[in-house]
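> here is a sequence together with a model predicted from it:
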Amino acid sequence: MPDPAPDFPAATPRSRVRVPLRFHDGYSADADLVTFHGLADDREHVAVVLGDPAPGTPPLVRLHSECLTGDVFGSARCDCGPQLREAVERIAGRGGVLLYLRQEGRGIGLYNKLDAYALQDDGLDTYQANAALGLPEDARDYTAAAQMLRALGIGELDLLSNNPDKAEQLRTLGIDVRDRVPTGVFTTAHNVRYLRAKVLQTRHTLPLDSLTELTAG
């Protein structure tokens, strides 16, 4: 396990409970939900532990930022709901952890995210809308995620993500990200501009040629 980063605060497991997960398409999996003491941002993040990695194989890990509109209500304006569903199945099949992080709207909060949606309706992309509101493009910090992983005894992993910033932050925090594994591409007529902006603005590894503009409605 890599040495802790400078000033790396420790966290400890608080509780662990078995929860059967059931999705609208019929997929199911049993998971252990783990809560923590001592997280740096004092938020109620949860680790969803799924399956057991084969000996010698690092766990598959996803850092999934909370998205009320996508995860709960099935909004087609983003790809968060399908990514969450996919991640649970892929991690359960290999063994690993999904960290469900309370970082709505890339860290700006639910109300600000909805304000940004209104600006996107007027033609701005997701990053331009944040800037117009005087907010950062991405306010997320993954110190708590690194704390959670260490508290679970995970110092080496494969990261299920299209976002290079997640891998870079974890490495800076002393986590050995062996490989970054891309997620699927979940395009709708309502989210294609959002996905293209991710590629062009923050180097997400999505196939740009496939993200052609679609007509909503």
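Nice, I can see it.
> C-alpha only now, for contacts and for neighbours.
Fine.
> need the three-state assignment for the residue sitting nearest the centre point of the chain.
The centroid of the chain falls nearest to residue 64 when counting by CA atoms, centre = their mean (2.1 Å). In three-state terms, and counting by DSSP: H, G, I helix; E, B strand; the rest coil, residue 64 is strand.
> ok, and here's another one to check against it:
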Amino acid sequence: MTEPHGVPGEETARRTDVERVTSVPLPTVYGDFRAVGYLDHERGDEQVALVHGDPGAEGVLTRLHSECLTGDAFGSRHCECGDQLAAALRAVTAEGAGVVVYLRGHEGRGIGLLAKLRAMALQAEGLDTVEANLALGLPVDARDYGAAARILADLGVRSVRLMSNNPRKREALTRHGIRVAEQVPLLIPPCESNIGYLRTKRERLDHHLPHLDAAAAVPVSP
């Protein structure tokens, strides 16, 4: 890992397991960010951190967002991923500073795009998201957050206020040396198309989703 720079605009040419490759201003509809690009030499993934303002080192408002092509790019209502990404970017700009790490290689909780689509087909036949992965002989969650922790360390971040409903993400960051000062809920109102998926995340994957209690009357799509 490179030594923490503290200034996202600096670049390094040093080859490490997670190497900072470039940094460029990125104006978006949510506000102005700096896109800091990394190469994970261990896994071969290209990663990016969107940095707004001067996050500092402690208590940095942070989102680790797992890549989801169907939700992030296509606006799928099967999940809440696209809405969570937008909400995180808005929260960071409202805060005045923060980091959103967009994690490539995390599609479908780490099983890949085509496998995720196959799992979605099984869900349409009645399996839940956990059962579908297992039916395909795949892990329920294959994601690793080591690269995310090294990216945060490279940015000079030592502790975060983590925007996530997933306690396992918090535990993973802590194991990799980033302190989680607070877990900030990122709750998206459910719809008919994703209520079953969200209930499974709460009941079988331990996600903290208390807002689903108020959505008890929302029907579950087949």
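Here it is on my side, so go on. Just so it is clear, the structure is predicted and the values come from calculations on it, not from any experiment.
> where does the TM-score land?
Overlay of the two chains. TM-score (TM-score structural alignment, normalised by the length of structure 1): 0.88; 203 aligned residues with a CA RMSD of 1.8 Å.
> ok, how many other residues are close to the aligned residue in structure 1 for residue 170 of structure 2?
Taking TM-score structural alignment, the alignment pairs residue 170 of structure 2 with residue 167 from structure 1. If you count neighbours by other CA atoms under 10 Å, residue 167 of structure 1 ends up with 23.
> same thing with the one 5 residues further on?
Other residues lying near residue 172 of structure 1 total 15 when counted by other CA under 10 Å.
> isn't there a strand covering the match of residue 170 of structure 2?
No - under the criterion used here (three-state DSSP), residue 167 of structure 1 is helix, not part of a strand.
> contact partners for the residue nearest to the centre of structure 1?
By CA atoms under 8 Å, 6 or more residues apart in numbering, residue 64 of structure 1 lies in contact with 84, 98, 99, 100, 101.
> how near is the spatially closest residue to the match of residue 170 of structure 2 that is not a sequence neighbour to residue 156 of structure 1?
Among residues not flanking residue 167 of structure 1 along the chain, residue 177 sits closest, at 6.4 Å (CA to CA, 6 or more residues apart in numbering). With the distance defined as CA to CA, to the nearest Å, residue 177 of structure 1 ends up 6 Å from residue 156 of structure 1.
> the two: which has the busier surroundings?
Taking other CA under 10 Å, residue 177 of structure 1 and residue 156 do not tie; residue 156 has more neighbours (22 against 19).
> aligned to the more buried one, what sits in structure 2?
Match for residue 156 of structure 1 (TM-score structural alignment): residue 159.
> surely its match and residue 183 touch.
No - with contact defined as CA atoms under 8 Å, residue 159 of structure 2 does not reach residue 183; the gap is 11.3 Å.
> if we can go back for a sec, from residue 183 of structure 1, how far off is the match of residue 170 of structure 2?
Counting by CA to CA, the gap from residue 167 of structure 1 to residue 183 of structure 1 is 14 Å.
> one more: residue 122 of structure 1?
Plainly put, residue 122 of structure 1 is 29 Å away from residue 183 of structure 1 if you go by CA to CA.
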